[in-house]
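> The following comprises the amino acid sequence and a computationally predicted model.
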Amino acid sequence: MPHPVPNDRIERLLAAERQLYRDRNPVSAGLAEKASRHFPGGVPLHWMKDWGTPFPLAVKRAAGAEVTDADGHVMADFCLGDTGAMFGHAPGPVVDAITAAAPRGLTAMMPSEDAGAVGALLADIFALPFWQVTQTASDANRAVIRWARAITGRAKILVFQGCYHGQVDDTFVTIGADGQTTVRPGLLGQAVDLAATSVCVPFNDIDAALAALAGGDVALVLTEPALTNTAMVLPKEGYLDALAAACRAAGTLLCIDETHTISTARGGYAKAHGLAPDFLVVGKPIAGGLPAAVFGFTDAIEARMRAVDAERPAGYSGIGTTLSGNMLQLAAMRATLEAVMTEAAYVHMLALSTEVADGLSASIAAYGLPWSVTRLGARAEIVHSPTPLTDGAHAYRTVDHDLEGAIHLFLLNRDVIVTPFHNMTLVSPATTPDHVARLVTAFDQALDALSG
C-alpha cells in the first residue's frame, strides 16, 4: 500500500462526502437528470463523468480563476479545464478579440489577416520558424507522426510508458508483464496491433531508448518533457539532452509535446531548457480556451516536408481538417500570444505555484504522511510517494484512485477544484493568494479527516 490511510477510513470519508455533494447540489442534480435523456451519463463528453461525483456538476459561469456552479457555489479553480484554461477562464483580451472577430466571419478555409502576426509570435515565443494550426493537440500529434513517417520512410514511433498525447492511436501502448510493447488495457475498439509500429520504453532510461533506436527503423520519438498522464514524472538531469543526441545519431526525428508542460515557462519546457526538437506541439491554452493547437518545426524539417509533398500524387494528404486555422482561432490565438501568455503572467503563476507546493507539502509533513509534491512551473501535483517518481511504472504503483477521489471530492465540497485525476493543481494569472490559502486550508482539513 503506497499510503498509511486505512481503506475503511477512505470509504467512510467518500460516503460522507458523496452525501454532502448531493445535499449541496440539487440544481445540478436536476440538470444532470434532464441532460441524461439524450447525453449518456448526462454529459456531452464521457470524460466529464470522471470527476467521481454522484452526478455531474453543472457550470453556470467560469471567469478568471473561479467557477460558479448551477447551485451558486463560487469555487477556486485549480483544474482550469485540465490546462485548457491555464491562463484563466475567458481572458479579457481573448473575449474582446472573439467579440470583434465573430461578426467578420468564423471560418472560410482561407487564412485571415492575423496569420502573419500569429506566425511571427509563435516563432518568437517558441523558437521554431515554421508552424501549422490544428483543432486539438491530438490532431497536431497525428500530423507530426504522419509527417515524420513520410520524411524518414520509416514506420515506427517511440513513446514512453505513462505518456500523454491525446486521442492518438499510435500512442495507446504500454509495457506488458513480459517487458514487450502491448496495447494499453481498457482501450476501446482497437482493431490492429499497435505494437507492430509503436515501441514503448520506460521514461528516464536512456539505455532502453538507445536499444529501441538501434534498429534504425524508428521515424519519431514523441515525448512530453515530463510525464503528466500518470502521477507527474520529471526528467532526470541530462536525460532529455541524451535522448535528443540519440535521436540525431539514429536519424530519428524528435517531437516535444508541450500539451501540459506549457506550464513551465513562456515558450514551454523546451525553450526554457534549451532543447532543440525537430517538432514541437502546443495545445490546450494556446487560444485562451478556444479549441486550437499548433505544431512547429525547424527549417530543415520544412524543407524535407516540401520535398516529400512535391513527390506525392495530387489528392488528400491525410493531414488537416477543414476548421483548422479558422479566422476565429487566429484572432483568439493572436490575443493570447500578445496579451495573455506574457512574461508577467508567468512570473505571477510561478510564484503562486511555489506557495501552493510549499503549503501542500507542509500539510503532508504535519500529518507525517509518506507523500510529496512534484512541481513543474505553474503545475503542482500531490504524489503518494516520499521520493520523486522515476518512470511510468513507478507512477502507476503509487496511484490509489479511492484515496485521490476522496481528497478531490472533499476539496470540491469546500469550493476548491483540482483535477479529478492525480489531484493536480494549476495556477493562472487570475489566481490570488486567497485562492491558494483556500486550497491549502481545505487540503489540510482533508488530511485531518483522513487521519481520524
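Noted; the coordinates are in hand. Predicted, not measured: the structure shown is a model, and the values here were computed from it.
> going forward, measure contacts and count neighbours with C-alpha atoms only.
Fine.
> State the distance from the residue of the chain most remote from its centre to residue 148.
In the chain, the residue that sits farthest from the middle, by Cα atoms, centre = their mean, is residue 313; the gap is 36.3 Å. Distance of residue 313 to residue 148, computed by Cα to Cα, to the nearest Å: 18 Å.
> returning to what we had before: how far away is the residue farthest from the centre of the chain from residue 236?
45 Å.
> Ok, residue 156 next?
25 Å.
> So between these two, which is more surrounded?
Using other Cα atoms under 10 Å, the more surrounded residue of residue 156 and residue 236 is residue 156, with 23 against 13.
> My guess is that one contacts residue 222. True?
No: contact criterion Cα atoms under 8 Å: residue 156 and residue 222 do not qualify, at 11.0 Å.
> can you list residues touching both of the two?
Residues touching both residue 156 and residue 222 by Cα atoms under 8 Å, 6 or more residues apart in numbering: none at all.
> Would you pull up how far the helix or strand encompassing residue 345 lies from the middle of the chain?
Taking DSSP states H and E as the definition, residue 345 sits inside helix 343-366. Distance of helix 343-366 from the chain centroid (Cα atoms, centre = their mean, to the nearest Å) equals 19 Å.
> Comparison target, given below:
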Amino acid sequence: MDSSRIRRLLAEEIAASTARNPRSRDAYGRAQHLFGRVPMTWMNKNAGAFPLYLESARGARVQDIDGHEYIDFCLGDTGAMAGHSPAPVAEAVDLRFREKGGATAMLPTEDAEWVGAELTRRFGLPRWSFSLTATDANRWAIRLARAVTDRPKILVNSYSYHGSVDESLIVVGPDGRSTSRPGNVGAPCDVTLTSRAAEFNDLDGLERELAHGDVAAVLMEPALTNIGIVLPEPGYLEGVRELTRRHGTLLINDETHTFSAGPGGCTRAWGLDPDILTIGKAIGGGIPSGAYGLSQQLADRLLDRADLDLVDMGGVGGTLAGNALSVAAMRATLEHVLTDEAFARMCALSERFEDGVRKGIESYGLPWSVSRLGARTEYRFAAPAPRTGTESAACADADLEDFLHLWMANRGVLMTPFHNMALMCPDTTEADVDTHTALFAQALAALAG
C-alpha cells in the first residue's frame, strides 16, 4: 500500500475525530493531575489525538460523553466478554454490596465453593484460589512453581502476554538468545536472570531452553493473543506437555484471553492437561477478578510443605483476593452469562466476522490474514498468518492500524486499540457484525483509492 496515502487518510480521520468529539478533547486537556493525563498510561494507546471518554455502556454498546454510540468489539480487551454490566452480575453485585454488605470482610462465602466447582467443570483442575487480576494469579502461580521445583527460572513465549509479570517481559532476540522485551520499564534485575524465552510453535527452541534444568515452569498462552492471534500448529501443544514432563518442569496455561475459545477455554476445547491454569478479566463480568487452578498432585505437594507460609506473609495472596463481591460476580457471570449456550452463539458470530474480513481481504488481493479463536477474531498485515510472536510483531504497521481503528470509531465501531481484535459478547448481533463488514470493505476501498 502507498504509505503516503495511508498517512493522508489517517490525518483526515484524526481531524474528523477531533471535530466530532469536543467534550472528550476538552476533558483530556483539563486532566492535569493524572500521570499521562489518563487513569492508566495505556489509555493513551488510541489512534486519535486523545482518548474517547466513557459516559455509559450496556451489553455490546458504549456511549461517549459527546453523545456518540458505538458497537463495541473491544469489550474491555476481554474484560467485558460478558458484555457491559450484564443484568445477572449487576443484580448479584447489588445484593452483595448494598443489601448484604461485607464485600471485604475477610471471611469466605459459599459462592466461592460454587465458583471453584464450576471452574473445575470447565477446565478440569480440581483445586482453585482467587485473585483480583490475572497478573496476580500468574505471579502467585510462579511463586508456587518455584517453591515445589526449587528452580529459579520461568520460561515464556516471545511476545506472549501475561500482564505486568516481571518474568514475562522477555523475548527471543535477533541472535536467537533471550533478551529484555523492548520498552520494559524499571526492571528489578536483568530479566535473563529470572526467565528464558522460546518462540511459540518452536519445540526445538523450547527443548534447548529446558535442557538447562533451571526452569520451574513454562507460562504460556495456548494460543498467542495480545500480539495478534497466533494459533498452535498440529502437535505443538502436545509436544510442549511432553517436553515439560520430561524435564521436570511445570506447565501453566494462561487462559485470560484464550477463554474466548469456549466455555473452558483452549484447555477444554483442545484437551490440554496443565499443572496450573490462570484466568482473569472475563470471569467477573466487569468486576475485578482472577483465579488460578492447581492439579490435585500439585495442590497436595504444596499443602504438605510445612516450611511454606501459605497463610500469612509467604507472598501468595492479598487482602482483597477472594472478596465476597468479586466472588459473587464470578458466580453470576459463570452461572448466567458466559454459559455454554452463550459461547456457541458468540463463536458463530465470530465466524461470521471472520468470513466478512476474509472476503474483504480477498477482494483486494491483499497479503493479509485473519485468524479466529472461538469468539475472538483478529487480522494481521501478513500472509500466511504469522506462526511466532516475533513474526507477528514484525508485521505491525502503526499508521495502518491507527487509520483502520479511527475509520471504525468515527463511524460507530470500536476495535481493541492495541491490535486488530474483535470480540463477541452475548449481546452482540449479526447486524453488528455486518456493520463492521461493510465499514471494513469501505476502508479497503479508501485505501485502494
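Sure thing, it's come through. No experiment lies behind these values; they were computed from the predicted model shown.
> Just give the TM-score of the two.
With the length set by TM-score structural alignment, normalised by the length of structure 2, the two chains reach a TM-score of 0.97; 446 aligned residues with a Cα RMSD of 1.2 Å.
> number of nearby residues for the residue mapped onto residue 353 of structure 1 from structure 2?
Structural alignment (TM-score structural alignment) places residue 353 of structure 1 against residue 350 in structure 2. Look at residue 350 of structure 2: counted by other Cα under 10 Å, it has 25 neighbours.
> what about residue 350 of structure 2, distance to residue 61 of structure 2?
Note on residue 350 of structure 2: its distance to residue 61 of structure 2, by Cα to Cα, is 17 Å.
> And residue 53 of structure 2, by the same measure?
Distance, residue 53 of structure 2 to residue 61 of structure 2, by Cα to Cα: 14 Å.
> Between these two, which is the more surrounded one?
Ranked by neighbour count (other Cα under 10 Å), residue 53 of structure 2 and residue 61 place residue 61 first, with 21 against 16.
> Aligned to that one, what sits in structure 1?
In structure 1, residue 61 of structure 2 lines up with residue 66, judged by TM-score structural alignment.
> Let me see the contact set for that match.
Contacts for residue 66 of structure 1 (Cα under 8 Å, 6+ apart) come out as 74, 75, 76, 77, 89.
> rerun at 7 Å
Neighbouring residues of residue 66 of structure 1 by Cα atoms under 7 Å, 6 or more residues apart in numbering: 74, 75, 76, 77.
> State the helix or strand in which the aligned residue in structure 2 for the third one lies.
In this case it means residue 76 of structure 1. Here residue 76 of structure 1 is matched to residue 71 in structure 2, going by TM-score structural alignment. For residue 71 of structure 2, the element it lies in under DSSP H and E is strand 69-72.
> That strand vs structure 1 - mean distance after superposition?
Mean deviation of strand 69-72 of structure 2 from its aligned counterpart in structure 1 after superposition (mean Cα distance after the TM-score superposition for structure 1): 0.5 Å.
> ok, back up a step: you'd agree the match of residue 353 of structure 1 is up against residue 424?
Yes: using Cα atoms under 7 Å, residue 350 of structure 2 is in contact with residue 424, at 6.3 Å.
> Overlap in contacts, the two.
Overlap of the contact sets of residue 350 of structure 2 and residue 424 (by Cα under 7 Å, 6+ apart) consists of 375, 376.
> contacting residues around the most centrally placed residue in structure 2?
The residue lying closest to the centre of structure 2 (Cα atoms, centre = their mean) is residue 257, at 3.4 Å. Counting by Cα under 7 Å, 6+ apart, residue 257 of structure 2 touches 78, 225.
> and residue 261 of structure 1, what pairs with it in structure 2?
That one, residue 261 of structure 1, aligns with residue 258 by TM-score structural alignment.
> Report the contact partners of that match.
By Cα under 7 Å, 6+ apart, the contact list for residue 258 of structure 2 reads 223, 265, 266.
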